[in-house]
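Participant: Sequence first, then the predicted structure, then my questions.
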Amino acid sequence: MRMQAIVAGLVSAVVGYASSFTVVLAGLRAVGATPGQAASGLLALCVGIAAVAIFLGLRYRMPISIAWSTPGAALLAATGPVPGGFPAAVGAFLVCAALIVLAGLSPWLARAIAAIPRPIAGAMLAGVILNLCTAPVRAVVDIPLLAIPVVLTWAILQRYRRQWAVPGALVAAVIGIVAHGPGLSGVALRPSIELTAPALNLSVVVSIAIPLFLVTMAAQNVPGMAVMATYGYTPPLLPVLVTTGLASAAAAPFGGHALNLAAITAALTAGPDTHPDPRRRWIATVALGAGQLTLGLGAGLAMALVLLSPPVLVIAVAGLALLPALGSSLASAVTEPDGREAAVVTFVVTASGMTILSIGAAFWGLVAGALTALLLHRRTPPAGTETPAANHSRPVGIAQ
């Protein structure tokens, strides 16, 4: 039975890594990281996941799965180059980490994040990832010989083995890259460790740190707690936030953007298939940590494959990974009539990709959505309708 839990943890590590490492590399590169800095960031995140997952698993004897912030990486990819380059982005990562620690030390802040209206939270996330999710279509048009097998592999596995759909698409992409590319000879495959001195830039803090903190909390940490509760676990949220925040701060100078509770992969380690005894499922998260550490050593190879492939193909794999998140975030944004207009405004402004005062669209989308909600707020619901407040405070989840 112990081996069953270990296998579940290793599978969770592989699925989580393969499903979204392209999103992480694309996001880091978009905000100015060199290939070496991006590979270093990926390695730092893997080491952070390993350390936190093993520590929390042993400390609380619960299957507390940890992951990098996939919506945060998508936010970076949507933000693009920032004033001050990658050092300014690293400074924003540190501010985000400090906010996560503060949320763990100040329960009121965690409650405030959990109270973000669900339509606005979903709309912001949808706007952030929309452009990435259209990449598979662009890839099929631009490089059909490489992209069509990737999309077909994803579609078939999505039908029969959903959890392996994105890893399978990644394998198809790698096969295509190796078959049509110059090969890996001469490419540095060893893991890269590069230290970047952080720089604080107010506009970058507003563009990256605050939205990164919000999407990490609303789209990862809170849904992660909900998944755990589904299987009968109640991890101590505040210590978890402090631990992941400190680990994020440690990873930031090496290029890592943010760590958090896992959501979808949490189900792979907390469910009954992991171990029949719920008190022994924590073994799976310790195995997950060991698996992530091993996968992190391949960060150089991952970056090499990204460099050898057409950029649109890498973004296409990332887009396939984010399609479920786009669906759930759009549903959260428009399902409830009350707040729909504010959600649409948030989505349109965020998806526009505009930059004002060197501040990116995700922040302005939140501002526009909040102002629209205030403008259209009705103190008394129309006769015959009732919209419980609780329905507007459930954040949207993301697939990882």
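Facilitator: Okay, I see it. Numbers count the residues shown, from 1 in each chain.
Participant: contacts and neighbour counts: CA atoms only from here.
Facilitator: Will do.
Participant: Contacts only, for Leu295.
Facilitator: 14, 17, 46 (CA atoms under 8 Å, 6 or more residues apart in numbering).
Participant: ok, second structure coming up, stack it against the first:
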Amino acid sequence: MNLEPSVGLSRPLTAGVVTALVGVTSSFAVVLTGLAAVGATRAQAASGLLVLCLTMGLATIVLAWRHRMPITVAWSTPGAAVLATTGMVEGGWSAAVGAFFVVAALILLTALWPRLGRVIARIPPSIAQAMLAGVLFPLCLAPVTGLVANPWGVAPVLLTWLVVARLSPRWAAPAAFAAAAIVVLVHVVGTGAAFDPVTLVPRLELTAPTLTGEAVIGLAVPLFLVTMASQNVPGVAVMRSFGYDVPWRPAMAVTGIGTAVGAAAGGHAINLAAISAALAAAPEADPDARRRWVAGVSTGVSALVLGGFSAALVALVAVAPVAVVPAVAGIALFAAFGSALQQAIDDPGERLAAVVTFLVAASGVAVAGVGAAFWALIAGLTVRSVLHAGRGRSGPR
């Protein structure tokens, strides 16, 4: 292996550390919110956060090292939002774990049968993004409602986010988390609450999976579709924009295996990074594109290190004052919500179907025990089929 001197590697190494820090600190609250919503206890949620850091770190190292590309793997933040809005399914937490295994199997199937990936890619982007926007919408309202419920706790978080978003957008969500951490510490000092040292030690909590129809249809299917349509497919596109052709089958095999390995410990899904992928793949990571793979490896190693703080993060959340953690989770999703909403309504010919999809997903309704995300997809595709029936490709839009 022929590497440049350590001075030359400082930029990609630093870029990797930044990528991992931004990815974890900006969205871990969303993950914890999602896991708790589908029935995870505090210990199980901490286990899920830990195993996600471990699996995405190892997957990133394997892919970046093997293919000499700055490929980065992340947990599925949109998938965590699906968990948060779907809530408890029949069978509780063990059924949710079973759904995670189903997601892993579907991701692996896309590696063995690439046509499945192409089928997912053929879902109209407007419908897929409208479903995602609808899923994110209730969570993005949390900073607004939280500001009313606990203005002294939430206002500093929002103000910090706004100022940093003006100065350095990529650090806005992590800065909001830092502000929330200060709010929590002030609250702890003021109330005399204490951390139990035992809960600060990261450990895995394994759960035997069970399969229920409600969990498979209402949780696994939307989780898989959102992960593919809003993470894996865009992740490949982002990497291609920087001149890297991500090997689809190996990437799906590694993330599918990683999801399967982490499922019993509470990891809902890992996937190719999309937005954060640019931090390691852009020229800022290293002017020499051939050396940027080092940033990928650095990202993976940093994720492994951050996994050691998973229990501490959960303990911090546990003692947080009302509305602060949901506000941080909502802030972390602002950019994703805005992007999804823009793509959903960008094409006038697809707008009506996208609006229906968004409204059904945002409603949170459950029919026959199946959550709104699934029915949003069905409703959007149905409306689109009726509106486009009989039209050729060149028909009016």
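Facilitator: All right, it came through fine. From a predicted model like this one, the values you see are computed outputs, not experimental measurements.
Participant: And the TM-score between these chains?
Facilitator: The TM-score (TM-score structural alignment, normalised by the length of the second structure) is 0.95; 386 aligned residues with a CA RMSD of 1.3 Å.
Participant: if we can go back for a sec, please identify, among the contacts of Leu295 of the first structure, the one with the most neighbours.
Facilitator: Within the contacts of Leu295 of the first structure, neighbour counts (other CA atoms under 10 Å) peak at Cys46, which reaches 29 neighbours.
Participant: does Leu206 of the second structure sit in a helix, a strand or a coil?
Facilitator: Three-state assignment for Leu206 of the second structure (DSSP: H, G, I helix; E, B strand; the rest coil): coil.
Participant: isn't it right next to Ala264, touching?
Facilitator: Yes. With contact defined as CA atoms under 8 Å, Leu206 of the second structure reaches Ala264; the gap is 5.2 Å.
Participant: For these two, indicate the residue with more neighbours.
Facilitator: Of the pair Leu206 of the second structure and Ala264, Ala264 is the one with more neighbours under other CA under 10 Å, namely 25 against 16.
Participant: What residue in the first structure is paired with that one?
Facilitator: Aligning on TM-score structural alignment places Ala264 of the second structure opposite Pro253 in the first structure.
Participant: give the contact list for that match.
Facilitator: 90, 195-198.
Participant: Report the central residue of the first structure.
Facilitator: Thr70 (1.2 Å; CA atoms, centre = their mean).
Participant: Show me what that residue aligns to in the second structure.
Facilitator: That one, Thr70 of the first structure, aligns with Thr77 by TM-score structural alignment.
Participant: OK, contacts around that match?
Facilitator: Taking CA under 8 Å, 6+ apart as the test, what Thr77 of the second structure contacts is 27, 30-31.
Participant: From Val7 of the second structure, how far off is it?
Facilitator: Thr77 of the second structure sits 34 Å away from Val7 of the second structure, going by CA to CA, to the nearest Å.
Participant: try Ser126 of the second structure
Facilitator: With CA to CA as the criterion, Ser126 of the second structure and Val7 of the second structure are 45 Å apart.
Participant: who has more neighbours, those two?
Facilitator: Ser126 (27 against 7).
Participant: Could you pull up the residues touching the alignment partner in the first structure of the more buried one?
Facilitator: Aligned counterpart of Ser126 of the second structure in the first structure: Pro119 (TM-score structural alignment). Neighbour list for Pro119 of the first structure: 332-334, 336, 339-340, 342-343, 392 [criterion: CA under 8 Å, 6+ apart].
Participant: measure Pro119 of the first structure to Ser329 of the first structure for me?
Facilitator: Note on Pro119 of the first structure: its distance to Ser329 of the first structure, by CA to CA, is 8 Å.
Participant: swap in Val205 of the first structure?
Facilitator: 25 Å.
Participant: Looking at those two, which is more packed in?
Facilitator: A count of neighbours by other CA under 10 Å puts Ser329 above the other of Val205 of the first structure and Ser329, at 27 against 22.
Participant: Tell me the spacing between Leu185 of the second structure and Ala179 of the second structure.
Facilitator: With CA to CA as the criterion, Leu185 of the second structure and Ala179 of the second structure are 10 Å apart.
Participant: One more: Pro287 of the second structure?
Facilitator: In terms of CA to CA, Pro287 of the second structure sits 34 Å off from Ala179 of the second structure.
Participant: Which one's more surrounded, the two?
Facilitator: For Pro287 of the second structure versus Ala179, neighbours defined as other CA under 10 Å are more numerous around Ala179 (23 against 12).
Participant: Over in the first structure, tell me which residue corresponds to the more buried one.
Facilitator: Match for Ala179 of the second structure (TM-score structural alignment): Ala172.
Participant: Can you tell me what Ala379 of the second structure aligns to in the first structure?
Facilitator: For Ala379 of the second structure, the residue aligned by TM-score structural alignment is Ala368.
Participant: Neighbours of that match, how many?
Facilitator: By other CA under 10 Å, the burial measure for Ala368 of the first structure, its neighbour count, is 22.
Participant: Helix or strand: which one has it?
Facilitator: helix 361-376 (DSSP states H and E).
Participant: The first structure: strands as residue ranges?
Facilitator: Counting by DSSP state E, the first structure has strands at residues 66-68, 259-261.
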